[in-house]
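quick one: sequence and predicted model below, then my questions.
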Amino acid sequence: MDILVVGGGGREHAIIWALAKSPKAGKIHCAPGNAGIAQLAECHPIAVNEFDKLTALAVELNVGLVVIGPDDPLADGIVDAFDKTGIPVFGPRRNAAEIEGSKTFMKDLLHKYNIPTADYEKFDNYEQAQAYLNEQAIPVVIKADGLAAGKGVTVAYSREEADQALRSIMVDKVFGEAGAKVIIEEFLAGQEMSILAFVDGETVRPMAAAQDHKPVFDNDEGPNTGGMGTYSPLPHIPASIIEEAVETIIKPTAKAMVSEGRPFQGVLFAGLMISPDGKPKTIEFNARFGDPETQVVLPRLKSDLLDIFWATVHGKLADIQIEWSDEAAVCVVLASGGYPGPYAKGVVIEGLEQVDEAVVFHAGTARNESGEWVTNGGRILGVVGLGADIAEARNKAYAQAEQIRFDGKHQRSDIAAKALVNQ
């Protein structure tokens, strides 16, 4: 069957790369896509928020399945728009995507159903929020309620930093309406972990666990980004803790969404913190594949991704088995100089053709008039090494990343370092 994937980043490139391996996949289309995706799919210059144009395109192309990648269109109801076409869509409807689109909704849901998460309070008034913040211990976590491209969360390690974060969100409105409400949350110490799961109502099929690196600099320093690298599996986190997270957090959340009349269908992504005593708590939920978690999870998938998507959208996820490779995967993100702040575009990229022992997923690339690869975003490429263990996969990722050159290239040097203690 022909397929339309909505989105244009590294996550969508990884999804298309995995779908292209299916013998059941016909022609793959992507809107808007990017220069790297164009090597596997026909790209259409339609933005992810142009619902009328996207639905018309899907009907015109007579695709058999639509896959939604990014968070913003899901929160804005793109699946509901596609429902009117009768074309099967992989992704949650608007009322279910609110689990990511509103942190206050998510936190209230977890509180109502006694699902482990950090203590919190919510505010829509700056003075009240400031008064509460003044009473809290440091460090403290401050979150914009709505979607903010992965940058709406501040872990404040000083009063000054906390006050500035709150003012930026609620007074300066750096995230617009996404900051009309805030969550002030207790700081959780421990190991972070991401578990993505295919979900169809109450049926949950967890994927291989992964760990992201959000801050822009080594040792988790500097401002948060969309993600500077990931790895999977997590040899330093016992399987029993991963299983506990699935049983006490992900499955109860899927069941709670059904109870609330918001059945979730698609990928439910749990961002978790494992406390020093080994107990998982929920940091956040996303309503779609993570980026760059997808770039290390899907290369470890042995089953046919198209079969999984098809079963999910038709309510038959419980009928299929999903197999994962024992291989390890490490993704090192190459970013533009200055990211997550201002950065240049159109910088020539060299050396891509020299990469022969890693998978490269394009996040922010284009072609110039001379046909050269150029930068076109903050995060440019995800270089994924595969190996028998994390150490081998990591060595491949970094060695291959060195082959790629562009002015201002920035990468963290410590991706997956935490996992090496057990290897």
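Noted; the coordinates are in hand.

from here on, contacts and neighbour counts on C-alpha atoms
Fine.

show me what contacts the residue positioned nearest the centre of the chain?
The residue lying closest to the centre of the chain (Cα atoms, centre = their mean) is Gly290, at 1.8 Å. Applying Cα atoms under 8 Å, 6 or more residues apart in numbering, one finds that Gly290 lies in contact with Arg11, Leu196, Phe269.

which member of those residues is positioned nearest Phe187?
Set against Phe187, the nearest of these by Cα to Cα is Phe269 (20.5 Å).

can I assume the closest one sits in a helix?
No: judged by DSSP: H, G, I helix; E, B strand; the rest coil, Phe269 forms no part of a helix; its state is strand.

dump the residue contacts of it.
Ser194, Ile195, Leu196, Ala197, Phe285, Asn286, Ala287, Arg288, Phe289, Gly290.

what helix or strand is the second one on?
When elements are assigned from DSSP states H and E, Ile195 belongs to strand 191-200.

other residues contacting that strand?
So strand 191-200 is contacted by 204-212, 254, 263-276, 289-290, 293, 312-313, 315-317 (Cα under 8 Å, 6+ apart).

quick check on those: which are buried?
204-212, 254, 263-274, 289-290, 293, 312-313, 317 (16 or more other Cα atoms under 10 Å).

if I've got this straight, the residue nearest to the centre of the chain is in a strand?
No: using three-state DSSP, the secondary structure at Gly290 is coil, not a strand.

in addition, the following structure is provided for comparison:
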Amino acid sequence: MKVLVIGSGGREHALAWKVAESHAVEAVFVAPGNPGTAREEKVENLAIAEDDFEGLAGFVEREGVELTIVGPEAPLVAGIRDFFDARNLKCFGPSMAAARLEGSKAFTKAFMARHGIPTAAWAEFTDADEAERHIRAAAARQHNESTVPIVVKADGLAAGKGVVLAEDADTAVAAATDMLSGESFGDAGRRIVVEEFLRGEEASFICLCDGKTALPLASSQDHKARDDGDRGPNTGGMGAYSPAPVVTKAVHERIMAEVIRPTLAGMAAEGAPYQGFLYAGLMVLPDGGVRVVEFNCRMGDPEAEPLLMRLRSDLPQLCLKALDGTLHEASTEWDARAALCVALVAGGYPLAYDRGDPISGLELEPSAGEREGPAPRMKEPSAGEREGPAPRMKEPSAGEREGPAPRKRDADTRIFHAGTAEADGQIVTAGGRVLYAVGLGDDVRQAQRRAYERAATVRFRAMAYRKDIGFRAIDRAKA
């Protein structure tokens, strides 16, 4: 079987690596991929952009690709599943109508209200003056305007950064005004949602769905804030770990009964049956109740990296069962150990940051017994395919690789590429979240130690990362 993975980030590197592990898979293509995906066995990058639906579908038809897995949200919200369906091509991901669960926060809030799915109280606005009146009235009801946390969200896609947790009404009003003006997020912010602040512990709950049945993956927990102690601006995610102890058996059952099953039933009833990864970002309340913070129409990033490190099941076969409507026949198998992922980011992220800085420390030799694949390959597009920038695969010449001899690779750690590129044979930074260091361990503390040890072997200018990923699970274990 041949499989296409669409995207270029850390999630897509992890997906391509996991798909390539399947004995049923002979080749994995990644469009457009990154230097990390290009170096995986059985994997080739394609110089086709993720929004070039015609080019992607044409390649699938010519190459005989039997399954396409869409990594990022933008192609799904733009309707890539519908485009592939029209050509009778198997594409794992929700339709444009179903992807509105991520594409519009206002739609999602109204959907949850219609179907009795628990979430925070909310209101939507397109007018800044109306938003300000609502925010100040809500603050006044709390009797202490200076200490009221208020959540302001851009309605559309904002790469995980369209949420402001305001500590006072003035900050919330400023955020709402900025979003509605289009300054921060363009059209994605011209409608906003203002919602109640929820107190509790967040968890990520991701399922494979076939329209009727949801097959849950292991629980996980993301760390959105840039700085230690959950301080600083919101990001796309600074790290994650799995499993998340806050998702107890009782909480798991409530999530399925109160959130996941009603969501699938509601989408089907509204004519948009949901197939693909369904990500529920949740707040687990102190009493064990759950509230939906957000829905995403794809695997989380950085949750995908630790989840896929733990997954032992054949991922492409699970995706095919979802597309065939037979997930009720499937189950998943997991490594009993914990996995933890740390994002290595460019200085200044999520605001302004530099690109093009050389990265060192990525060259690890395969340990004994690991399979060695061919040199990295880049599949050239055939005539008519739209070309774009893509990682170059030049091998370093003698003398280019300097420094100490490469260390042996630890099978319990991995580096996944995210914002990287290749220039003259050197891997360089090309995004805010540059790399992910992932570790497996008997518990979260050991997984954390291994992930940070692996992170310490990598260097690039102004590299930054949180030092406390997994702290809630570790604190819970101490209690």
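Perfect, thanks for sending it. All of these numbers come straight from a predicted model, not from anything done at the bench.

could I get the TM-score for this pair?
In this superposition the chains share a TM-score of 0.98, using TM-score structural alignment, normalised by the length of the first structure; 422 aligned residues with a Cα RMSD of 1.2 Å.

what's the residue nearest to the centre of the first structure aligned with over in the second structure?
Using TM-score structural alignment to pair residues, one finds that Gly290 of the first structure aligns to Gly300 in the second structure.

which position in the second structure pairs with Ile68 of the first structure?
For Ile68 of the first structure, the residue aligned by TM-score structural alignment is Val70.

in three-state terms, label the aligned partner of Ser331 of the second structure in the first structure for me.
Aligned against the first structure by TM-score structural alignment, Ser331 of the second structure finds its counterpart in Gln321. Per three-state DSSP, the secondary structure class of Gln321 of the first structure is coil.

what's the burial count for Gln321 of the first structure?
When neighbours are defined as other Cα atoms under 10 Å, Gln321 of the first structure has 9 of them.

what's the answer for Glu350 of the first structure, then?
Glu350 of the first structure, neighbours per other Cα under 10 Å, totals 15.

quick check: closest non-adjacent residue to the match of Ile68 of the first structure.
Sequence neighbours aside, Ile6 is the residue nearest to Val70 of the second structure in space, at 4.9 Å (criterion: Cα to Cα, 6 or more residues apart in numbering).

who are the packing partners of the helix or strand harbouring the one you found?
Following DSSP H and E, one finds Ile6 of the second structure within strand 2-7. For strand 2-7 of the second structure, the packing partners by 3 or more Cα pairs under 8 Å, 6 or more residues apart in numbering; DSSP states H and E come out as helix 10-20, strand 27-32, strand 67-70.

and Ala156 of the first structure, what pairs with it in the second structure?
So, by TM-score structural alignment, Ala156 of the first structure is matched to Ala166.

for Arg226 of the second structure, see how far away its match is.
Per Cα to Cα, to the nearest Å, Ala166 of the second structure is found 15 Å from Arg226 of the second structure.

neighbour count for the two, which is higher?
Arg226 (22 against 19).

which position in the first structure pairs with that one?
For Arg226 of the second structure, the residue aligned by TM-score structural alignment is Val216.

gap between the alignment partner in the first structure of Ala123 of the second structure and Thr104 of the first structure?
Ala123 of the second structure maps onto Glu121 in the first structure when the alignment is built from TM-score structural alignment. To Thr104 of the first structure, Glu121 of the first structure is 9 Å away according to Cα to Cα.

overlap in contacts of those two?
With Cα under 8 Å, 6+ apart, Glu121 of the first structure and Thr104 have common neighbours Ile183.

tell me where the stretch 51-200 of the first structure has strands.
65-68, 89-90, 120-123, 140-144, 153-156, 182-186, 191-200 (DSSP state E, counting those that start in this stretch).

ranking those strands by burial, who's on top?
Neighbour counts (mean count of other Cα atoms under 10 Å) averaged over each of these peak at strand 89-90, with a mean of 26.

on that earlier part again, show the contacting residues for the match of Ala123 of the second structure.
Ile183, Ile184, Glu185.

hmm, back to that, the strand holding Ile6 of the second structure vs strand 27-32, what angle?
Strand 2-7 of the second structure runs at 20 degrees relative to strand 27-32, counting by axes from the mean of the first three to the mean of the last three Cα atoms, to 10 degrees.

strand 2-7 of the second structure vs the first structure, average distance?
Superposed on the first structure, strand 2-7 of the second structure shows a mean distance to its aligned partners of 0.8 Å (mean Cα distance after the TM-score superposition for the first structure).

ok and that strand relative to helix 10-20, angle-wise?
Strand 2-7 of the second structure runs at 170 degrees relative to helix 10-20, counting by the same axes, to 10 degrees.

how far out from the middle of the chain is strand 2-7 of the second structure?
16 Å (Cα atoms, centre = their mean, to the nearest Å).
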